[in-house]
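In: Give the three-dimensional model of this entry:
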Amino acid sequence: MNARKPFPIVALCLLAVFSLTAFGLYSAMFNELGYEMAARAGLSMDELDRVKTGFTISQVWGFILIPLTLRRVGTDSILMAALGFGLCSSIALAIGVENYALFAAIWLLNGLVVSTLLVVINLYLLDKLANKWLPAVISGTLIFSTLLPMGAYPWLMAQVLESFDLSAFYVALAWLFFCSLTIGLAFPLGRISIKPQEKSSLWFYSAMLITSALVIYLLMRGSYYNWLDSDFFVNLTLIAASLTLLTVFLLMKLTRQPTASMQLHRQLKANVFMYNAFLAGFAVIASTALFNSALKMVLQYNALNSGFAQLPAFYGMLIGMALSVAVYYFRRPLSDAIVPIGVLMILISVYLFSQLPSNVGPGSLLIPMLLRGFGVGLLNVSVTIAVLLYFHRDERIEGISNFYLFRTLGGLVGGAYFSRVMQTHSAQASGEVGTTLNGASTNFAHYEQLLNQVLLTQGHLPNSSLGMSQISSVVKLQATTLGLSNALLVFILSIFALAPVLIIGKKLVAKQAIDAQRPR
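Out: Below is the predicted model of the structure:
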């Protein structure tokens, strides 16, 4: 009964806001502050990319291991340990770490911290709050963990860097963890009662960890090795495929064992939710990466202008979130039906964006950005609310962990796939554009004459090296534009290929529910 008193509930909500704000900052830093992080730590961008890969691997490991550790250690101890580690790592980064090994180790630890916080905070919210408040509270936490990092942080971080350096963000993280730790110590949340259940063997967890680490490394570092054009990458892919088959074999052997995860995944609806999470991660992360590539590589916006152009998407996310919560409260049977609408909004925004020329002004980006934001808010919030409220008390640990695991994997697959698509289509487009630059062509001669006139008007004497430099930049821009446009269209086709599986799964779940209600 004490858990339902007003002030402890307020303390829990504040703890959730501070912790998930830290999670959101961590998730955005590598993408938005990569150059500053590398410069401060004295690393190259390739070294920072390896650290980012390790951070993602440890984050996925956290989702895999957290059900096991929570059942053995307890929710309160794990939460306090995660907050304490987060505070120490933030202070160390704020002071300054220039040793590569130490910097990488800190970010490996941070990966475990953020995944632990995401799962444990949601467990406490579901355990302590009344059901009628959960949709509103869950959507509120998503603002800090997901919507702000995707929609507002690109502009906000660039704006902060205009006046402060990177240490301001590390200090902010330390303050957030300090506030969270203080609240947790002043108002102990207690330990969530967890029903003892059988877990898989350590051999299975070892296979899962090794396989996931290798697969994530291949997905995130594929472009560095030029994908399957590298013998090293091909050999690693074969090893990863073998380990994946071994893991699947072990999973098949465990299907009849009464472990907590196996009991969860025997439910058709739970598996549909996991696929829904994968699709949401794929659609959201892939579309975000493509839009960012368009803003920075094609439109050539700097970080501040690119972030400002994405602000309408954040407003659209808030509208989509509000609609998702309203539908859940007032038209609950329709809450599952709005998920395809969110996917459709993202598809429409991607199509509109693919039709824009490379010299488009910021005003033309408003509608695609609003539609994308609306779709992301609708999809993310409705899926998260439906999934978190579906699991019974004894299923929540595995259910929440697996949900975020599948969503993260979907985002990784989407990002890697479209990195490869961009690379392939840009190379093809470069060849096609290059065929028009034939010295014997009258069109090329006319273009060269116009270019020389432009150089003269700018006060430069035309020469071959300067002219070829200008032509090279034009070819690069056109190749990138064509490659990105094709990648956006491939994204639409990919969603159309993945969506029917989700629709069929939902139909089967509905049929199963109808059959269960029929008198026998």
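In: CA only for contacts and neighbour counts going forward, please
Out: OK.
In: gap between stretch 63-74 and the chain center?
Out: Relative to its parent chain, stretch 63-74 has a centroid offset of 23 Å by CA atoms, centre = their mean, to the nearest Å.
In: what's in contact with it?
Out: Residues external to stretch 63-74 that are found in contact with it (CA atoms under 8 Å, 6 or more residues apart in numbering): 78, 115-116, 119, 191-192, 194, 196, 199, 205, 209, 397-398, 401-402, 404-405.
In: Now a ChimeraX select for only the buried ones of those residues.
Out: To isolate in ChimeraX the members of the contacts of stretch 63-74 that are buried, counting by 16 or more other CA atoms under 10 Å, one can use:
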select :78,115,116,119,194,199,205,209,397,398,401,402,404,405
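In: Which ones among the contacts of stretch 63-74 lie within helices?
Out: Taking DSSP state H as the definition of helices, the contacts of stretch 63-74 contribute Ile78, Ser115, Thr116, Val119, Tyr205, Leu209, Ile397, Glu398, Ser401, Asn402, Tyr404, Leu405.
In: Output those residues in JSON lines, with distance to Arg420 appended to each entry.
Out: JSON lines is the format used below for these (distance: CA to CA, whole Å):
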{"residue": "Ile78", "distance to Arg420": "39"}
{"residue": "Ser115", "distance to Arg420": "27"}
{"residue": "Thr116", "distance to Arg420": "31"}
{"residue": "Val119", "distance to Arg420": "32"}
{"residue": "Tyr205", "distance to Arg420": "30"}
{"residue": "Leu209", "distance to Arg420": "25"}
{"residue": "Ile397", "distance to Arg420": "35"}
{"residue": "Glu398", "distance to Arg420": "33"}
{"residue": "Ser401", "distance to Arg420": "29"}
{"residue": "Asn402", "distance to Arg420": "27"}
{"residue": "Tyr404", "distance to Arg420": "24"}
{"residue": "Leu405", "distance to Arg420": "23"}
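In: one more to line up against the first:
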Amino acid sequence: MSTVATVAPRRATPISAALLVAGIVLATLTEAIASTVLSLGRGDIIGDTYATPDEFAWLDIGYTSLKLIGFIAAAALIDRIEPRRLVIAATLVMGLACGLAAMTARLELLVALRIVQGFAGGVLLVGGQAMLFLAYPRSRQPILQALFAMGSVVAPATIAPALQGWLIDSQSWTWIFFSVVPLALVAAGLLLIADGPMPERTAPRRFDWIGFALIAVTLFCATYVLSQGSRWDWFEEPRILWLTVIGIAALLTFLGQQLLARGQGLIDVTLFGSEDFCFAFIVSFVAGAALFGSAFLIPAFAVSVLAFTPTDAGQLLLPSGALFIGALLIAAYLMQVRRVPPVATVPFGILLIMAAMWMLSGSTSDSGADDMMAAILLRGFGLGLLFLSITLIAFGQLDRRNRAAGIGLFNTGRQLGGLIGVAALQTLIDHGVVANGAVLGANLSAGQPAVVERLAATTAMLTAKGMDAAAAARAAAGLLGRAVTGQSTVIAFDTAFNAVALLFVIAAPLLVAIKIGLSRYAKARAARGSEAKAS
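Out: Purely as a prediction, here's the structure:
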């Protein structure tokens, strides 16, 4: 998409280089906090804004859909604005929008501010990562991309939930938004001081407004359907059905329009001429589903089954963040110092994530943080090995002309994969709770000795505590029903953990086959090119 031909980096001092990297990582932390604010603060925000669940949903839909649109638009903005200035502007806009969100309880204003936050977050993520590739040579990218991943991937999955849980329990949800403001100011200050890459500007390509409108409609429909479909039992709700139809129609129209644009459309189609980018783009969907899906499952299980507080649920993933960071640094060392190819760590990452999800599938209502910690740590280490590898595979061979567009598409794939994964797991859990409850309830007839004994023991215990016999009998039946529901929920979550593991069992051979197919296609195309030159 971009028409930046070459880049002439300034001769930055080591201090200036460190300031640039620190500023970019801090900027990504602002997005990490803003993107996950609704995960633990839902109940508090609904209470303070007097919003219905349908109204509250727009806070998430507005942010996520505009974040995806920001991913796509970022390349065109980088084409027209110096990357450092763009990231500074996006970071300050994020800080301002979060500061205003902390000072209002008006739902309409909060939705508007979430839309601004989402677009700013998408732009600063793409701009920050593109700036690292522009400012530093390929040989230094492993460690730089590992540092970037700490803010863009590790923080939303581990650090941000822990911070938010503590703030909700000790202060209020508004402090989550307030915490973004100083981070944004410090990040912008560091980026202002640091020397950034100076692209040699050329005339930007005409912006494809038609293509942008079509992909914006597609991404909005996809976000709404995937985030709200499970609440409405999917296509049983007409609005979900119609938005799905509109989204598919807009996507097909967009793809046709891009083909007819002959290289002048919104998407730089030359990206898909790279075998590595095509493979990593496909993997990004699977990796996104694993990252966001497991990050959704573990705190949800802790809160709904183990009755953890928001602070405890947030801190549950915190130790895995340390292993995630450790795996990123180990992988960066292997690739930058030992020259290990990025693809070499992908199988180990997949196996570790599969093992972690299989271990979590044995959790019960009596499990605690200690019982789950080994699996959670394995998950963090596996994700670290996987994400750095696919990042370097995706962007390592792209040139400066289309790298920003590639980063935007890759992030879009990862985010959509996460939406698909969470939606599928939520639906699996909802249906599983109902189905498991029906099966368990069918085996609890009133005349069974075990049931009679359980009800009698519970009734006697309640009677001994001062409750009259009739009320105690009713309460005993209610407690038995709650036990059945609780066990149904545990089984549903265990099935969901297994589903994430099975995702890789199914996806791994398919990805290998795709990689082999792409390699053969690339070799055949290269051979045809050589024959054409020879003739």
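In: sorry, back to before: from the ones in helices among the contacts of stretch 63-74 of the first structure, pick the one nearest Phe249 of the first structure.
Out: Tyr205 (13.3 Å; CA to CA).
In: So what does that closest one match up with in the second structure?
Out: Alignment note (TM-score structural alignment): Tyr205 of the first structure maps to Phe212 of the second structure.
In: so what's that match up against?
Out: Ala73, Leu266.
In: buried ones in the helix or strand containing Leu185 of the second structure?
Out: Using DSSP states H and E, the element containing Leu185 of the second structure is helix 174-193. Neighbour counts using 16+ other CA under 10 Å place 174-181, 183-188, 190-192 of helix 174-193 of the second structure among the buried residues.
In: Check stretch 87-96 of the first structure too.
Out: Buried residues in stretch 87-96 of the first structure, counted by 16+ other CA under 10 Å: Leu87, Ser89, Ser90, Ile91, Ala92, Leu93, Ala94.
In: likewise stretch 496-507 of the second structure?
Out: Ala496, Phe497, Asn498, Ala499, Val500, Ala501, Phe504.
In: mean shift between it and the first structure?
Out: The superposed stretch 496-507 of the second structure is, by mean CA distance after the TM-score superposition for the first structure, a mean 2.5 Å from where its aligned residues fall in the first structure.
In: what stretch of the first structure lies opposite that stretch in the alignment?
Out: With TM-score structural alignment as the criterion, stretch 496-507 of the second structure aligns to 487-498.
In: just how off-centre is the matching stretch within its chain?
Out: Stretch 487-498 of the first structure sits 18 Å away from the centroid of its parent chain (CA atoms, centre = their mean).
In: cool, stretch 495-506 of the first structure as well?
Out: On CA atoms, centre = their mean, the centre of stretch 495-506 of the first structure falls 21 Å from that of its chain.
In: Contacts made by that stretch with the rest, please.
Out: By CA under 8 Å, 6+ apart, stretch 495-506 of the first structure touches Leu268, Lys269, Val272, Tyr275, Asn276, Leu279, Ala283.
In: Give me the aligned partner of the first one over in the second structure.
Out: Same thing as Leu268 of the first structure. In the second structure, Leu268 of the first structure lands on Glu275 (TM-score structural alignment).
In: That match reaches Leu518, doesn't it?
Out: Yes - with contact defined as CA atoms under 8 Å, Glu275 of the second structure counts as touching Leu518 (5.9 Å).
In: Comparing the two, which shows the higher neighbour count?
Out: Glu275 (21 against 17; other CA atoms under 10 Å).
In: Against Arg414 of the second structure, how distant is that one?
Out: Distance, Glu275 of the second structure to Arg414 of the second structure, by CA to CA, to the nearest Å: 18 Å.
In: cool, and Leu385 of the second structure?
Out: With CA to CA as the criterion, Leu385 of the second structure and Arg414 of the second structure are 16 Å apart.
In: Give me the more crowded residue out of these two.
Out: Leu385 (29 against 23).
In: pretty sure the more buried one is in a helix, no?
Out: Yes - counting by DSSP: H, G, I helix; E, B strand; the rest coil, Leu385 of the second structure falls inside a helix.
In: corresponding residue for it in the first structure?
Out: Checking TM-score structural alignment: Leu385 of the second structure goes with Leu378.
In: Fine, thanks again, bye for now.
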